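In: Here is my input; please provide its structure:
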Amino acid sequence: MAASDAQKAERAQKMLLAGATPDVAAALTGWLGRLAHERRLSPKTREAYARDMTSFLLLLGDHLGAKPDLPALAALTPRDVRAVIAARRAEGIEARTQMRFLAAARSFGRHMEREGLGKVGALAAVRAPRIPRTLPRPLSPADARAVADPDTRAGEAREPWVLARDAAVLALLYGSGLRISEALGLMRRDMPEPGRGDQILVHGKGGKTRMVPVLRAVLEMVAAYARACPFELEPQKHLFRGVKGGPLSPRIVQLAMERMRGSLGLPDSATPHALRHSFATHLLGRGGDLRSIQELLGHASLSTTQIYAAVDSQTLMAAWKAAHPRAR
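Out: Purely as a prediction, here's the structure:
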């Protein structure tokens, strides 16, 4: 049986604490508790932070010649931190992962300072690696509709309720702009029957909730899946189930998308998350304003949503170049 995110986070935490000096291990325990209870980070994010701190302390120990204790961490210089980042880069780690790696160390450094355990000023003095800005790659409206159409996979040798389930999940991602974790985190009671409501309460990143509208066509697809599902869908249990009755794994949805990429001739960028990008880009292209799209997506900052304005402008320019007689 595959380990849950919480179990993976617990294993990563044990590995981190096992490799630290006693005083650092005690500080790390407090830091991880704060990430869970005050910042309310998901188990998956906490697992990533724990793994990053494990790598940071191992590389720092190699650089210093001994496991760092709290006084050693407080005495770090910018040169020490740059040496650790350089060692991490030599492992072939991409810039985005390096930035998270440094963010984890800085977060722990702030925890040390807050608890009066020392100030690791060197971490703030080092510039984070630059991440090349890449624009989301949405699907065309026709391709997005085809992906969320139950008839697209009608010829597959899969049970009808499984095909109905996958279509309902993908329709939610495109129709309401949900993250895959948000869609699969829905309980049966969260989803209204067609004609009895058109909004759902979504639990997003950081424990934040938001109300999201759902198209009637999507509600009908979810209802069709629920009728065909061979398992009892109790109100307080997960809406989307795997073939053994447990909560549906994101990997199953990703595999369904991979199969459709082949049959529809879509690029590798056509992932379940690309449906969320498509939702935002298509709304913006039809006159939606950025503030409303920000709230629908659950972005904490408008700057995160503004990237879709660049995508839409790019799409308009491509259409102009393809259609205007003087553009060639």
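In: CA atoms for contacts and neighbours, from now on please.
Out: Will do.
In: Select the longest helix from this structure.
Out: helix 43-64 (DSSP state H).
In: What residues sit buried inside that helix?
Out: 43, 45-61, 63 (16 or more other Cα atoms under 10 Å).
In: Identify all contacting residues around the next helix or strand after it.
Out: Next helix or strand after helix 43-64 toward the C-terminus (DSSP states H and E): helix 70-74. Residues from elsewhere that reach helix 70-74 (Cα atoms under 8 Å, 6 or more residues apart in numbering): 23, 24, 117, 118, 119, 120, 121.
In: same question, stretch 182-190
Out: With Cα under 8 Å, 6+ apart, stretch 182-190 has contacts from 169, 172-173, 200-204, 233-240, 247-250.
In: To compare with the earlier structure, here is another sequence to fold:
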Amino acid sequence: MQEFLIPAKPDLQAARESWLKMLARERRLSPETVEAYERDTRQFLHFLTSHCGGSPGISDIADLRGFLAARRAGGAGARTLGRGLAGIRSLLRFLERRGLVNAAGAAALRAPRQPKSLPKPLTASDAKHVVSVEGQLAEQPWIAARNAAVLTLLYGSGLRISEALGLSGADLSSPDETVLRVTGKGGKTRLVPVLPIALRAIAQYRRLCPYHLDPKGLLFRGARGGPLNPAIVQRDMAKLRSALNLPDTATPHALRHSFATHLLGRGGDLRTIQELLGHASLSTTQIYTGVDTARLLEIYEAAHPRA
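Out: Got it, this is the predicted structure:
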């Protein structure tokens, strides 16, 4: 993580550093979430420095409402404010467990109302084009096979990109492995099915990959043999959607949305889809019912003569 000048007294600096390490090592939050929490709490400390007239210590943590108001005045949206509040609450709970602060005030503070937005899945036809090895634009056959294998796992098993890229060389090494054990957000483990087409895509990638895939190492490799960066998958997906004339919403994560939406459209029940996606709450999964309803209305309005 990039080093920044933190305007805080040593006690608060040390506690915050311990909290960030706990998020990454014990709670196993994604690097992106930890980075966002680091940035949000750093902004909070800058606010407190201005508010208190000097570097704050643990005993100076206060006026969370003022911080959120200042961020809102600076143009931050509801999602940004909500995430910032979540990060600061997490830090305060960490300090409270050590008897250093009382986090009741932060817990009672209501998060900004989040705008409702529906996921943007691909159509089944577009998703099939995206995940096919023939559709990949990479010049090297092994990289085309790698990209197809990764994208097929996102669409076929509903994996997050971090989950797919976190697989080891020992995972899915046999055609008999039809179920994969995945560790997702918060260290939560779930079982997901792996379709035969995904097993074939991974087997083809294994055959073509020029690097030794150690069972204890990572399965998916970058062009030089190191870990495959999510940004590379996102970049290649951007090229792919441009070639296929797909909207900007056709991202790797949209394949996970497509997995859920297409299952629901074929009669899958919400509880099962919740388990497959690894959602902690059913309310998170229920957003896909809105997607399915919206698509039905679009079809109705386009097809019905009196619509």
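In: Next, the TM-score between them, please.
Out: Once superposed, chain against chain, the TM-score is 0.94 (TM-score structural alignment, normalised by the length of structure 2); 307 aligned residues with a Cα RMSD of 1.8 Å.
In: and the contacts of stretch 182-190 of structure 1, which are buried?
Out: Buried, going by 16+ other Cα under 10 Å: 169, 172-173, 200, 202-204, 233, 237-240, 247-249, out of the contacts of stretch 182-190 of structure 1.
In: ok so, going back, want to try CSV for the contacts of helix 70-74 of structure 1, with secondary structure and neighbour count as columns?
Out: Formatted as CSV, the contacts of helix 70-74 of structure 1 follow (DSSP: H, G, I helix; E, B strand; the rest coil; neighbours: other Cα atoms under 10 Å):
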residue, secondary structure, neighbour count
23, helix, 13
24, helix, 21
117, coil, 18
118, coil, 18
119, coil, 20
120, coil, 25
121, helix, 18
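In: Out of these, flag the one nearest to residue 109 of structure 1.
Out: When those are compared for distance to residue 109 of structure 1 (Cα to Cα), residue 120 wins out at 5.6 Å.
In: Chain neighbours aside, what residue packs nearest to that closest one?
Out: Nearest non-adjacent residue to residue 120 of structure 1, counting by Cα to Cα, 6 or more residues apart in numbering: residue 74, 4.8 Å away.
In: Quick one: neighbours of the one you found, just the number.
Out: 19 (other Cα atoms under 10 Å).
In: how close does it sit to residue 300 of structure 1?
Out: 32 Å (Cα to Cα, to the nearest Å).
In: Stretch 160-177 of structure 1 corresponds to what range in structure 2?
Out: Taken onto structure 2 by TM-score structural alignment, stretch 160-177 of structure 1 occupies residues 141-158 there.
In: burial measure for residue 2 of structure 2, as a count.
Out: For residue 2 of structure 2, the neighbour count with other Cα under 10 Å is 4.
In: With residue 318 of structure 1 instead?
Out: Neighbours of residue 318 of structure 1 using other Cα under 10 Å come to 11.
In: Secondary structure element for residue 181 of structure 2, which one?
Out: strand 179-183.
In: before we move on, back to that, in CSV: the contacts of helix 70-74 of structure 1, plus distance to residue 314 of structure 1.
Out: Formatted as CSV, the contacts of helix 70-74 of structure 1 follow (distance: Cα to Cα, whole Å):
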residue, distance to residue 314 of structure 1
23, 53
24, 49
117, 50
118, 48
119, 45
120, 43
121, 42
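In: Pretty sure residue 121 of structure 2 sits against residue 251.
Out: No - with contact defined as Cα atoms under 8 Å, residue 121 of structure 2 does not count as touching residue 251 (9.2 Å).
In: can you tell me how far the aligned partner of residue 246 of structure 1 in structure 2 sits from residue 58 of structure 2?
Out: Aligned by TM-score structural alignment, residue 246 of structure 1 pairs with residue 226 of structure 2. Note on residue 226 of structure 2: its distance to residue 58 of structure 2, by Cα to Cα, is 41 Å.
In: now, which of the contacts of helix 70-74 of structure 1 sits nearest residue 227 of structure 1?
Out: residue 24 (53.4 Å).
In: That closest one contacts residue 69, correct?
Out: Yes - taking contacts as Cα under 8 Å, residue 24 of structure 1 lies within contact range of residue 69: 5.8 Å.
In: Could you report the neighbour count for the nearest residue in space to residue 25 of structure 1 that is not next to it in sequence?
Out: Distance criterion Cα to Cα, 6+ apart; nearest residue to residue 25 of structure 1, sequence neighbours excluded, is residue 17 at 5.1 Å. By other Cα under 10 Å, the residues close to residue 17 of structure 1 number 19.
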